[in-house]
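Asks: Predicted structure and sequence below. I'll ask about it afterward.
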Amino acid sequence: STAASLDYGVKHLGIKLLVVLGHQCCGAVKAAQLPSDAIAGETPPLASLLADIKKGLGELPQLDEAAAHDRNAVSTNVRVQVAAMAASPVYAAKIAAAELKIVGAFYEMATGTVHFLEDDKTVDECVECNAAAAERDASLTPDEVLLRLKAGNERYCKNEPGKPPLSLNEKQALTVTQKPLVGLLSCADSRVPVELIFGAGPGDLFIARNAGNVFAPSTAASLD
């Protein structure tokens, strides 16, 4: 029924853009991650729908953070549906003729933000972006790096947004290599959140910490 409705919109109404919109805390996606015997206990139509979603999710990595796991599961299902729609003969012909585009999106209810998944990079693309950024930054002088650090602190002092959270793929890309420009010897005091006060994120700062920010043998070894 939904396919027929969308077909009508594309073929007869001239729709140019189709969006598959998943959302935070989707009950269907959560239920699809239950054991198969639990799904089989639902009504036949619901069991069939959940089984289809479960098949598309495959073996999801179990992330420690519940919100991250939820977003990954919902986004995975969205991508599966986008791929299924793009394979439809009606849509495929329109896409080939540049008359139609199909994109996926994730609605974050807590903030009202819609994240379009076509903006998400793959892990390999994130690694390439990190390498390109490191190559650009290699030409910076120490004084230019200091100016960048000061600018980050100014944003923090003005309560301006810091670095946005990394996507799952951006986090995965950081396991490949790191190229921080700043080494920082800081006190271990819990009231000094170093990345936060400089508007930085994972991979930006190489931090050694101890009580009193002392240049001791252990911190010296790390900074070396």
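Replies: Perfect, I can see it now.
Asks: use CA for all of it now, contacts and neighbours both
Replies: Will do.
Asks: which SS class is residue 72?
Replies: helix (DSSP: H, G, I helix; E, B strand; the rest coil).
Asks: how close does it sit to residue 130?
Replies: As defined by CA to CA, to the nearest Å, residue 72 lies at a distance of 22 Å from residue 130.
Asks: which residues sit in contact with residue 184?
Replies: Applying CA atoms under 8 Å, 6 or more residues apart in numbering, we find residue 184 in contact with 205, 206, 207, 208.
Asks: Surely the second one and residue 183 touch.
Replies: To tie it back to what came earlier, the one meant is residue 206. Yes - the pair residue 206 and residue 183 passes the contact test of CA atoms under 8 Å, sitting 4.6 Å apart.
Asks: Mind checking which of these two has more residues around it?
Replies: Set side by side, residue 206 and residue 183 give different neighbour counts by other CA atoms under 10 Å, the larger being at residue 206 (17 against 14).
Asks: Can you name the helix or strand that the more buried one falls in?
Replies: For residue 206, the element it lies in under DSSP states H and E is strand 205-210.
Asks: Residue 136 now?
Replies: Secondary structure assignment for residue 136, by DSSP H and E: helix 123-137.
Asks: Would you tell me what the next helix or strand after that helix is?
Replies: Past helix 123-137, the next helix or strand by DSSP H and E is helix 142-157.
Asks: now the angle between strand 205-210 and that following helix, please.
Replies: Angle of helix 142-157 versus strand 205-210, following axes from the mean of the first three to the mean of the last three CA atoms, to 10 degrees, is 80 degrees.
Asks: Next secondary structure element downstream of helix 142-157?
Replies: If you walk from helix 142-157 toward the C-terminus, the next helix or strand you reach (DSSP H and E) is helix 168-173.
Asks: next up, a second structure to put side by side with the first:
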Amino acid sequence: MSDVTWDEIRSLRADFLNLQLTETANKLSERNCVELIGLLVKEGLLNVIYTTDGKDIITEQRLIREILDEIYANEGRINIVDLAQHLKIDLSYIESKVGDVCKEDPTLQFILGQFISAEYTSHLVEEINDMLVERGLISFSELIRQYDLPTEYLNSIVTNRIIASSLHNIKFESGTLYTDNYVRLQQNILIGYLEAAFLPVRVSEIIKNTRINENLIQSNKI
């Protein structure tokens, strides 16, 4: 630092001030920006969308990017009503960009007002499989309540992704998913109960005392 003279310091300071002035001179004021954007929009050279609070504008291409970012930030699933609120964009604009968003990411599905990613679907399949391995039996209505998903979509997942590719031989009958292991366990419980009985017993008593699944008995699965 001792090698630098005061003249050099003053020169550097002057250069810095000139640089600041130059940058300021090249900046547009907010009013000029508004006028320029208005002119570009009027001439058809720029398409912009105003936020619902009127404070910001966004281009159509940027809106598509923002929608994709929101989908990924919400673990691959979001409905367009929430999307419109998060982005402060009128719902009609979000709806008009559904096709463009899915074209940008072909792995996305748009089902009954919701964007659903392939990653979300894979995670859902894994989660349901884990539940079945642990519990052995799950009703379809329970899955609908738990995940709040469209019935058609969930049915497709169960049929094409869980039953078709399962290593646990999962069945889907009478609105219920169950594994072979679960059926065998129920059979063993029933056999043990009947072998211990000295007199004929009613089916209702068996169900009450053993908590065996009634649907499996009525469908002759056990």
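Replies: Done, it's in. Keep in mind that this is a model prediction, so the values were computed, not measured.
Asks: Superposed, how do the two chains score by TM?
Replies: Superposed pair, TM-score by TM-score structural alignment, normalised by the length of the second structure: 0.27. Supporting alignment: 98 aligned residues with a CA RMSD of 5.6 Å.
Asks: just to revisit the earlier point, check which helices and strands the helix or strand that the strand holding residue 206 of the first structure is followed by sits against.
Replies: On the C-terminal side of strand 205-210 of the first structure, the nearest following helix or strand under DSSP H and E is helix 217-223. If you count contacts as 3 or more CA pairs under 8 Å, 6 or more residues apart in numbering; DSSP states H and E, helix 217-223 of the first structure packs onto strand 205-210.
Asks: mind listing what's buried in the strand it packs on?
Replies: Within strand 205-210 of the first structure, the residues that count as buried by 16 or more other CA atoms under 10 Å are 205, 206, 207, 208, 209.
Asks: do stretch 40-50 of the first structure as well
Replies: Applying a neighbour-count criterion of 16+ other CA under 10 Å, the buried positions in stretch 40-50 of the first structure are 47, 50.
Asks: swap in stretch 67-78 of the second structure?
Replies: Applying a neighbour-count criterion of 16+ other CA under 10 Å, one finds 67, 68, 70, 71, 76, 77, 78 buried in stretch 67-78 of the second structure.
Asks: burial of residue 83 of the second structure, as a residue count?
Replies: Taking other CA under 10 Å as the neighbour definition, residue 83 of the second structure ends up with a count of 21.
Asks: wait, it sits on residue 68?
Replies: No - counting by CA under 8 Å, residue 68 is not a contact partner of residue 83 of the second structure; they are 10.1 Å apart.
Asks: Pull up the gap between the residue most central in space within the second structure and residue 85 of the second structure, please.
Replies: Residue closest to the mean C-alpha point of the second structure, counted by CA atoms, centre = their mean, is residue 77 at 1.4 Å. Shown here: residue 77 of the second structure relative to residue 85 of the second structure, a distance of 15 Å by CA to CA.
Asks: swap in residue 139 of the second structure?
Replies: From residue 139 of the second structure to residue 85 of the second structure the distance is 34 Å (CA to CA).
Asks: Tell me the secondary structure at residue 94 of the first structure.
Replies: At residue 94 of the first structure the chain is in helix, as set by three-state DSSP.
Asks: And for the closest residue to residue 208 of the first structure other than its chain neighbours, the neighbour number?
Replies: Leaving aside its sequence neighbours, residue 208 of the first structure sits nearest to residue 185 (CA to CA, 6 or more residues apart in numbering; 5.0 Å). Residue 185 of the first structure has 19 neighbouring residues, counting by other CA under 10 Å.
Asks: can you confirm residue 185 of the first structure is in a strand?
Replies: Yes - according to three-state DSSP, the state of residue 185 of the first structure is that of a strand.
Asks: for the second structure, longest helix please?
Replies: Of all segments of type helix in the second structure, defined using DSSP state H, the longest is helix 6-26.
Asks: Tell me which helix or strand comes right after it.
Replies: Toward the C-terminus from helix 6-26 of the second structure - assigned by DSSP H and E - lies helix 30-42.
Asks: Packing partners of the helix or strand just after that next one?
Replies: Sequence-wise, the next helix or strand beyond helix 30-42 of the second structure is strand 48-50, with elements assigned using DSSP H and E. The helices and strands touching strand 48-50 of the second structure, judged by 3+ CA pairs under 8 Å, 6+ apart, are strand 57-59.
Asks: Just the ones in helices from the buried residues of stretch 67-78 of the second structure, please.
Replies: Helix and strand membership here follows DSSP H; of these, those in helices are 67, 68, 70, 71.
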